[in-house]
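Enquirer: Next comes the sequence, and after it the predicted model I'd like to discuss.
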Amino acid sequence: MWQTIAKSVFGSSNDRYVRSLDKIVGRINALEEQLEDFSDDELKAQTLKFRKKLEEGATLDDILPEAFATVREASKRVMGMRHYDVQMVGGIVLHRGEIAEMKTGEGKTLVATLATYLNAIEGKGVHVVTVNDYLARRDAEWMGQLYGFLGLTTGVIVPNLPEAARRDAYAADITYGTNNEFGFDYLRDNMKQERRQMVQRPFNYAIVDEVDSILIDEARTPLIISGPTEDKSDLYIALDAMVKQIVKDQEALEKERGDELTEEESFYTKDEKTRNIQLTEEGVEEMEKRLIAAGLLETDNLYDVENTQVVHHLDQALRAVVMFKKDTDYIVKDDKVVIIDEFTGRMMDGRRWSNGLHQAAEAKEGVEIQPENQTMASITFQNYFRMYPKLSGMTGTAATEASEFWDIYKLNVVEIPTNVPVARVDEEDEFYKNTLDKFAAIAKAIKEKNEIGQPVLVGTVSIEKSELLSQFLDKEGVKHAVLNARMHEQEAHIVAQAGRIGAVTIATNMAGRGTDIQLGGNVEFRVGDELAEMEDGPEKDAAIERIKAEVKEERQKVKEAGGLFVLGTERHESRRIDNQLRGRSGRQGDPGLSRFYLCLEDDLLRIFGPDTLFSKMMNANLEDGEAIGSKWLSKAIETAQKKVEARNYEMRKQVVQYDDVMNDQRKVIYDQRAEIMDSERVDDVVLDMRQDAINSLVVEACPPGSYPEQWDVEGLKEKVADVLGLTPPINDWMEEDAVEPELIEERLQDLAEERLNERTAEIPENSWRRVEKSILLERLDYHWKEHLATLDALRQVVFLRAYAQKQPINEYKQEAFGLFQTMLDTLREDVTKVLMTAQLRPAAPPPSPRALPDLPDFLTGHVDPFTGEDDSNDGDGSERMQPLFGTLASSPVASTGTAGSAQRENPYADKNVSRNAPCPCGSGNKYKHCHGAVA
């Protein structure tokens, strides 16, 4: 009670913190009149003045008021937009490395310019992270005008950008791009062979737009770069046919019985919460018979170790057929299975599920099956963004996840008040008995609003629900636009006009987020859509003025009709997604209305709702088409959402725990790679590896404390011949009286040194240094890739240790440490073997900087390491993959040639050909591998 009273009198801690920033805002405002008198040149000169102050010892906090005031004045002149005081507060919060929660329509994009400019003055680079490529391009172009006016450079990172252009973009003062592009560039940089091939600079400061979407929703699945394994298409197709038959048989039994089967009678059981499926004993026996008949089992027992691969792919086939639904989890487009993002409803073109799940879905739909992939590099968003010395973010919905932001990223969430009080009315949820009743009521409500001209934005959870509602609206004769994964190219234009009179827009999971919905329509988008063909001149100026007048008049009519009506067809499992949808209405004090429609068949209530909820609803004798609403019901729904949020947080935390183990090892490997790339010579490293390898050979054959007659002399001779290419007289050494392991090791070290000197006598020293460096990097990358594959396999099975009352994460840490030590031992031996025994050829001249090869087109994915869900490979990936690392023959000592395609003139340079499209020359290769290749 006392806390409530104190809060009402003094405000919450958040309110007090925001009020404490008013002094700084006052100092910024005091400079506005002075800066208004500056000429453009004087205003532009502010940047040089600030840089000089920093060189003289001032801090960013010292110059913050003047820098923010400069940005505000420049924004007024360049873009005609003046920052509000609450936007200044948001800018201070971002600069301090915190999360600014600002409602939709409060101008977060403009807020970011304040902290971005201030931190970019240092010249160390600022990354602005967006949720999609459209927003990255839009914001870089839009806000780049402001930064350019003030003398700063702006770059943007988008898919298929050539390496040279990426390097230039990262060298800019401010770089826009998506989280995926930044993360994949980091991984790719740490797979390159020379420092000058790398595109990123050391990390400095990042501002994450829609921070909840990127650091929470997408953080469940790590970024993964992978390459293909062997083709198993026949296996996928055979298992798919068997699974479909067994599912059909079970459904036939249920139909015959007229009731659900018990576990003893079923072939499989499913858990919709975890989206897992399990064969019962009956199912195992049935599948064994069918697999044996098809000749797919090595032994008669399905769960023998020899059948591990078959069991794995059988499980994935079951999940694909039973748990993953077409038009909800994926769609089939252009003979490909395309994943639907569960949070945005967008198509994720080129992205793929992992662990054979995508191949199982391809077999299910009868499309071409692409090969599986093997991990070559990976990192979680949590560990990627924690590498930035300073990190901040902004969104309209972060408060519900404030504890997670602090626990994982040490980011504090600050709620920024709106510039104008929110006038939107949030009504109680309406509850119906079934989906059809609910959608009929929704269609009726939309028609009522449509008749009075009130615009309606409808949020659905899947394409299937969008299209079902579309059918209901067609019956009611309501004209509407459906915005979902199938329409994602036009989403910004459709959403921008969702506030016009009588507009009805159906959006899957609020696709189009990031585009402002303005009542009466968006002038900028209307000009772009309606006047695109018109040339600049008086006629176009007059047309623009006409559109502005129309929008102004229409805005007033929409306000009188009640503003934007946001209608949710279902509660999402995350309260944030519901709040995002609601937040699209009521921007900048506009009127608005929001309401959610629910029913017993909604996934959230059906899967996660309490059992009592169902019984109470059914006992209430709810009539068909009748609606109810109550605070008890809303509370039960919120409880279900909190339950799911807690479960999802645990999943994300688990991903971080496991990746933290790998992260320590990743830092060691990447630091070692950087050190090797920066070194002129690595002979000291190679010598240490050779000495350690020889020591290991001797210790293994002649264990400490053992007698000479117990030594494995023959094994030692074989290993020495294999690793060092030597055949020393070890038997003669054994006949000496004072023979000791140390003496044998010393002699082997001397002989190895002599042999290496003989092998390199005819090779110029500079060439040999390049050979050592190339081989060291190549073998390091190869063994790291193999180590990642081993850790992937370990993570899949370590949970079984829980049956032995052991903590899986602790077991994983111990096993991973031992595997890492083994990898390092194997690496030392392998590098020594290659340098001592490989066939050397005359050296080619070092490659010129222009001829440096880029990495092959690896598949880049976004993968859940435990379930394979949300795994993806971006459109960069080529179907025919090149090997990850060259062989010794392709190292600098081998003769090399320059690819002609990268050198010849490109007659299609001005044709705007997609880099992944077939080359117009008719060669059959992709454009980027033919005339579009970059020198």
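Expert: Thanks, I have it.
Enquirer: CA atoms for contacts and neighbours, from now on please.
Expert: Fine.
Enquirer: residue ranges of the strands in the stretch 551-700 of the chain, please?
Expert: Applying DSSP state E, counting those that start in this stretch to the stretch 551-700 of the chain gives strands spanning 564-568, 591-599.
Enquirer: deepest of these, which one?
Expert: Neighbour counts (mean count of other Cα atoms under 10 Å) averaged over each of the strands of the stretch 551-700 of the chain peak at strand 564-568, with a mean of 27.
Enquirer: Which parts of the stretch 801-935 of the chain are helices?
Expert: Using DSSP state H, counting those that start in this stretch, the helices found in the stretch 801-935 of the chain span residues 808-837, 900-903.
Enquirer: Included below, for side-by-side comparison, is a second structure:
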Amino acid sequence: MVSFGGIARKLFGSANERRVRGYKPTLAKINAIEETTKALTDEQLANKTVEFRQMLADGKTLEDIMIPAFAVAREASLRVLGMRPFDVQLTGGMILHDGAIAEMKTGEGKTLVGTLAVYLNALSGKGVHVVTVNDYLAQRDAAIMSRLYGFLGLSTGVIVHGLDDDQRRAAYACDITYATNNELGFDYLRDNMKYERGQMVQRGHNYAIVDEVDSILVDEARTPLIISGPLDDRSDLYTTIDTYIPLLSEEDYEIDEKQRSANFSEVGTEKLENLLRQAGLLKGESLYDVENVAIVHHINNALKAHKLFTRDKDYIVRNDEIVIIDEFTGRMMPGRRYSEGQHQALEAKEKVQIQPENQTLSSITFQNYFRMYSKLAGMTGTAQTEAEEFGNIYKLEVIEVPTNLPIARIDEDDEVYRTFEEKFKAIIVEIKAASERNQPVLVGTTSIEKSELLATMLRDSGFEKFSVLNARYHEQEAYIVSQAGVPGAVTIATNMAGRGTDIQLGGNVDMRIERELEGMEDEAERNALETSIRAEIKELKAKALEAGGLYVIATERHESRRIDNQLRGRSGRQGDPGRSKFYLSLQDDLMRIFGSDRMDGMLQKLGLKEGEAIVHPWINKALERAQKKVEARNFDIRKNLLKYDDVTNDQRKVIFEQRIEMMDSEDVSETIEDMRTEVIEVMVAKHIPERAYAEQWDVPGLHADVQRLLNLDLPIEDWAKEEGIAEDDIRERITQATEAAVTERRERFGNEVMNYVERSIVLQTLDHLWREHIVNLDHLRSVIGFRGYAQRDPLQEYKAEAFELFQALLANLREAVTAQMMRVELMQNPEPPQPPAVYEEHHLDPTTGEDQISGADGENFIAAPEDRHPEDPSTWGKVGRNEACPCGSGKKYKHCHGAFEQA
């Protein structure tokens, strides 16, 4: 039975088809002026950029000039790059200009599509950011496309890891800037740690096109970008709190070993409150008052250290340090540390030296970074399955662009085996058969371990002609992937590998020419070799086509349909023939999670023998439903995390805007005066209650606060004895004495110097308090979930308490700035304040848990020899197996500390 929706789609086309049809009239107008654009000389074509910019200056909009601008970009592309964008590519360019996601299949030329929207939007002069997934792609795309932009009179910059601030500033000042998502995010965070506007490198967030938009805005967005630095030494606090835990009895806490959680009972909480009160560590009445959130975090860590972590099982003590033991492998992991202060709690428990804790100095999620852009667009081969998430979080519509030629790839039904071994045997047989008939094969696995396992099994079976990719060396991998279409080639890749590089049947001619002609200077020799490579690739392509095109074999289904579609989409580019097949077993993660036990029993009853597979379209549909469930669950997790991060983000925006306002102000004395007035008002109101008699005033308390906050020794006790004196009189006299001290200091040091000092003190104090605030919010977030047990919404509770903490931050800022300004004395040649000299950048890869940024993870960064401290393995970074051990023993690393890792 045909549904009404199906009938409507047949009559009117799907919503996507109607959207694409809407671009046809504009497309026709661009094509109509193609001949007149072709007639222009190179100089006239390049001068069109100047004309367009003048039109914008005269009040025209980008929409008004889109048709001629696209025609110019297409013609320039043909002349400079030798590529004329197809009509479907122009459609993709219009979708990007509209601030939407263009879903285009692999091989349809997304990089070229981007140039159309980039050129048009760069004409505004506000900057366009093109975002890629790694440094290699950013450099490659910028190098190729800068020829086109340069021809049209636009400047191009590229930002990769390792550039200094001046190089970054110059790249951001260009009309078009290519960069990775990590570099953009970290530059934003670093800019908001600077003390001078001129030190900042970014110039705003006008328009960004995100390549591989699903990877960056969905997969990578599961973990935030974090800049961290060492905290002040708080070893005394850890030691003090550690002494309380042995004083507790079993009724004071509850342990859940399965969930690895430890919580205090009501009796235990009361006992701790008394202990903390005696030590002067408790603020207010209750341990769970919002200002005690950091203390709660520390005592929870101490409880876990004593009751959940076992010495010689979870960790060992060696050389006066705590070394974690991996729970899965039983190996020691020198250099690794538990985060959030847990490692320090263990150090306090074992009475070893307490190392400084790292503190988050600044942090942002990709969701909140990319939502800052006035206009955002993206392109990828697979976005439709995440359309709801793109719409909800980024307000981005996903529009599927038809392929230039019909897809000729055959997608076969999945083959399901009972066991892992049977499945891999069948895959090896299929790989060998395809290779023998000269068909290029791309084998997709879901993890590096499985890639290596398959490679070992292939070698053991006597098959050696294959390449393994694991996304560690992007440049080398791009070349291997580009040649994966050579007849008989077998390439094994994880879902991370080879992004952004086309697999062309016969091999990628441009990449081969670039590699084989490198360093060759003789022009005739170069031309002869280029001709021979082109002829060879033409022959190889014919062979590969005859064998059936690229054959994609997947070793299991990923929990996301999108990753499966990315792998499938590698085959059948630009109308080429191709084939794809998924091999599954009931032991695969996805099959195991979704009831493979029942299926296993059913298959045995049906008499399925070893080595036989079941193939049926119903299985494909059932698996797709399972994948949809997992996708929905993952989306809910990301959405929930974002709700909490939005609270921090609203506060972050306020703080960062205030910082920029302060940096831009020549004179912040009015702001400081407002702070001073507020401090005096609060101080007087605190010690002199409204409508209270003079005998009820807390005169000694007021005198002490005036000394502490205003650095003034005023005769307040004498004033209070005067007949008929009121609260307003006291406030007025304190204010007059304060203003006199401020005026005297300003006259002594001069306006210019005081303006500089005031601005510096406000910025430094704001930064210090903001960092403490971030830590408090992290701690609050880690415990707020327990409010759900009391039938209260944790998110609403978090919002309310985060607001209270923010109000406290502002009150502390007013007090701290006022106290410092009333005490400031100047030395000769003051040095401008600088952000912390030592800080680390972190972004965890959501798929592997490894830190993608060098310098952030004890095992992932390469440390300079002079930065390695013999007693501190966390400073060693990655050490070569045959290097001398950094501990100074004189042995090779593999025979010394490296041997501990293998143990």
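Expert: Good, I have the coordinates. As the structure is a computational prediction, the values presented were derived from the model and not from experiment.
Enquirer: With both chains overlaid, what TM-score comes out?
Expert: Here the superposed chains carry a TM-score of 0.83, computed using TM-score structural alignment, normalised by the length of structure 2; 802 aligned residues with a Cα RMSD of 3.5 Å.
Enquirer: Out of the helices of the stretch 801-935 of structure 1, which gets nearest to N190 of structure 1?
Expert: Of all the helices of the stretch 801-935 of structure 1, helix 808-837 sits nearest to N190 of structure 1, with 17.7 Å by Cα to Cα.
Enquirer: so the closest one corresponds to what in structure 2?
Expert: Counting by TM-score structural alignment, helix 808-837 of structure 1 pairs with residues 794-823 of structure 2.
Enquirer: Relative to structure 1, which residues correspond to stretch 441-455 of structure 2?
Expert: The aligned range for stretch 441-455 of structure 2 in structure 1 is 456-470, by TM-score structural alignment.
Enquirer: which one in structure 2 is furthest away from the centre?
Expert: Using Cα atoms, centre = their mean, the residue of structure 2 lying farthest from its centre is E723. It sits 65.7 Å away.
Enquirer: any idea what that one aligns with in structure 1?
Expert: Using TM-score structural alignment, E723 of structure 2 lines up with D737 in structure 1.
Enquirer: Can you get me a residue count around D678 of structure 1?
Expert: Using other Cα atoms under 10 Å, D678 of structure 1 is surrounded by 13 other residues.
Enquirer: Kindly report the same for G396 of structure 1.
Expert: The tally of other residues near G396 of structure 1 (other Cα under 10 Å) stands at 24.
Enquirer: can you check E400 of structure 2 too?
Expert: E400 of structure 2, neighbours per other Cα under 10 Å, totals 23.
Enquirer: Verify the stated contact: it with M104.
Expert: Yes: using Cα atoms under 8 Å, E400 of structure 2 is in contact with M104, at 6.4 Å.
Enquirer: re earlier: nearest to L215 of structure 1 among the helices of the stretch 801-935 of structure 1 would be which one?
Expert: Across those, closest to L215 of structure 1 is helix 808-837 (Cα to Cα), at 22.6 Å.
Enquirer: packing partners for that closest one?
Expert: Counting contacts by 3 or more Cα pairs under 8 Å, 6 or more residues apart in numbering; DSSP states H and E, helix 808-837 of structure 1 is packed against helix 631-678, helix 683-701, helix 713-724, helix 741-760, helix 765-797.
Enquirer: mean deviation of the fourth one from structure 2?
Expert: Once the two models are superposed, helix 741-760 of structure 1 sits on average 2.0 Å from its counterpart in structure 2 (mean Cα distance after the TM-score superposition for structure 1).
Enquirer: In that helix, which residues are buried?
Expert: Across helix 741-760 of structure 1, burial judged by 16 or more other Cα atoms under 10 Å covers P741, I744, E745, L748, Q749, L751, A752.
Enquirer: isn't the fifth one right next to Q691, touching?
Expert: It refers to Q749 of structure 1. Yes: at 6.7 Å, Q749 of structure 1 and Q691 qualify as touching, with contact defined as Cα under 8 Å.
Enquirer: Specify, as a residue range, where stretch 211-226 of structure 2 falls in structure 1.
Expert: Going by TM-score structural alignment: stretch 211-226 of structure 2 matches residues 209-224.
Enquirer: Quick one: end-to-end length of the matching stretch, please.
Expert: 22 Å (Cα to Cα, to the nearest Å).
Enquirer: Give me the distance between it and the centre of its chain.
Expert: 6 Å (Cα atoms, centre = their mean, to the nearest Å).
Enquirer: What are the buried residues along that stretch?
Expert: Buried residues in stretch 209-224 of structure 1, counted by 16+ other Cα under 10 Å: 209-224.
Enquirer: quick one: what's aligned to L40 of structure 2 in structure 1?
Expert: Match for L40 of structure 2 (TM-score structural alignment): F38.
Enquirer: Any figure for the gap between that match and A816 of structure 1?
Expert: From F38 of structure 1 to A816 of structure 1 the distance is 62 Å (Cα to Cα).
Enquirer: what about these two, which has more around it?
Expert: Neighbour totals were compared for F38 of structure 1 and A816, and A816 leads with 22 against 12 (other Cα under 10 Å).
Enquirer: give the contact list for the residue nearest the centre of structure 1.
Expert: Among the residues of structure 1, the one closest to the centroid is N180, at 4.5 Å (Cα atoms, centre = their mean). For N180 of structure 1, the contact set (Cα atoms under 8 Å, 6 or more residues apart in numbering) comprises L223.
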